[in-house]
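Enquirer: Dropping the sequence and predicted coords here.
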Amino acid sequence: MKYEDVGRKYEDRQKASAAAKKAMLERLKPKPHIMDPDLEARKAAAAAELEAVRAARNAERAAKRAAAAEAERLRLEDEAITQEARELDLRARQKEARDLRYAARKQNRK
């Protein structure tokens, strides 16, 4: 084997290594991509759909809040009526007890 043959084998290996590195770098490069002409229209449609969903969700939340507020108002009103009825009942019992005491005093005077 001659010295020149060894040098050629080394050069071949170097060239193959360089070609492999180049191929590896080519695979990592970003691929040119084609711009979709309908991309903007699809984005606008998606944004409009998202806005519609958000508006519907917000309307639903507002309706739930209004229903909860109405239920709370009715509960407070019912509670107030119940409290008023309790006070009236208490006053009636107190008046009845007072009337009984007055009647007992009158009976004792006779």
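Expert: Looks like it arrived, so ask away.

Enquirer: Please count neighbours and contacts with C-alpha atoms only from this point.
Expert: Noted.

Enquirer: buried set for the helix or strand Arg13 falls within?
Expert: Element membership for Arg13 (DSSP states H and E) is helix 3-28. Within helix 3-28, no residue counts as buried by 16 or more other C-alpha atoms under 10 Å.

Enquirer: Which residue ranges of the chain form helices?
Expert: 3-28, 39-109 (DSSP state H).

Enquirer: Quickly note the distance from the residue nearest the centre of the chain to Arg65.
Expert: The residue lying closest to the centre of the chain (C-alpha atoms, centre = their mean) is Arg57, at 9.8 Å. Using C-alpha to C-alpha, to the nearest Å, one gets 12 Å for the distance from Arg57 to Arg65.

Enquirer: try this one next to it:
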Amino acid sequence: MIESFKAAQAAAAPGLAARSAERVEIARAREARRATRDAERLAEEQRVAAQEAALAEDQLQLEAAEIATRDARQSAQDKRIALVLSDEAARKAARDQRYAKRKAAQQVA
């Protein structure tokens, strides 16, 4: 029985080595495909992260531009208000001066 077992092992040895080599090649190919998938996944994640960062940067620039526009508009409005107030004050001062002249002329006469 032992002799038949050894004979069977000896007969299977060339096929066993070939199957073992084939399994190793299959495992290497599987590992290579896994590494390729992982690299593609990582590249995609990096691309998405870069795209999100670019969108965030664009959003920040847009918000900064909106703030600058709003500040410029507010500044222009403040200048117009100041100009209107100074014109109103000058007009009132001129009116008061005319009244004062008229009053002085009435007191002299």
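Expert: Thanks, I have it. Keep in mind it's a predicted model, so treat the numbers as computed, not measured.

Enquirer: Please say which position in structure 2 the residue nearest to the centre of structure 1 maps to.
Expert: Under the alignment (TM-score structural alignment), Arg57 of structure 1 maps onto Arg30 of structure 2.

Enquirer: Distance check, its match against Glu40 of structure 2.
Expert: 15 Å.

Enquirer: next one: Ala32 of structure 2
Expert: Distance from Ala32 of structure 2 to Glu40 of structure 2, by C-alpha to C-alpha: 12 Å.

Enquirer: Can you tell me what Ala12 of structure 2 aligns to in structure 1?
Expert: Match for Ala12 of structure 2 (TM-score structural alignment): Leu39.

Enquirer: how many other residues sit next to its match?
Expert: 10 (other C-alpha atoms under 10 Å).

Enquirer: And it, how far from Ala46 of structure 1?
Expert: 10 Å.

Enquirer: same deal with Ile34 of structure 1?
Expert: Distance from Ile34 of structure 1 to Ala46 of structure 1, by C-alpha to C-alpha: 21 Å.

Enquirer: Arg109 of structure 1 now?
Expert: From Arg109 of structure 1 to Ala46 of structure 1 the distance is 94 Å (C-alpha to C-alpha).

Enquirer: One more: Lys9 of structure 1?
Expert: Distance of Lys9 of structure 1 to Ala46 of structure 1, computed by C-alpha to C-alpha: 60 Å.

Enquirer: Check Ala67 of structure 1 too.
Expert: Taken as C-alpha to C-alpha, the span from Ala67 of structure 1 to Ala46 of structure 1 is 31 Å.

Enquirer: just to revisit the earlier point, among Ile34 and Ala46 of structure 1, which residue is more densely surrounded?
Expert: Ala46 (12 against 6).

Enquirer: Return the distance of stretch 55-62 of structure 2 from the chain's centre.
Expert: Here stretch 55-62 of structure 2 is found 5 Å from its chain centre; the criterion is C-alpha atoms, centre = their mean, to the nearest Å.

Enquirer: can you pull the buried residues of that stretch?
Expert: Buried-residue list, stretch 55-62 of structure 2, by 16+ other C-alpha under 10 Å: empty.
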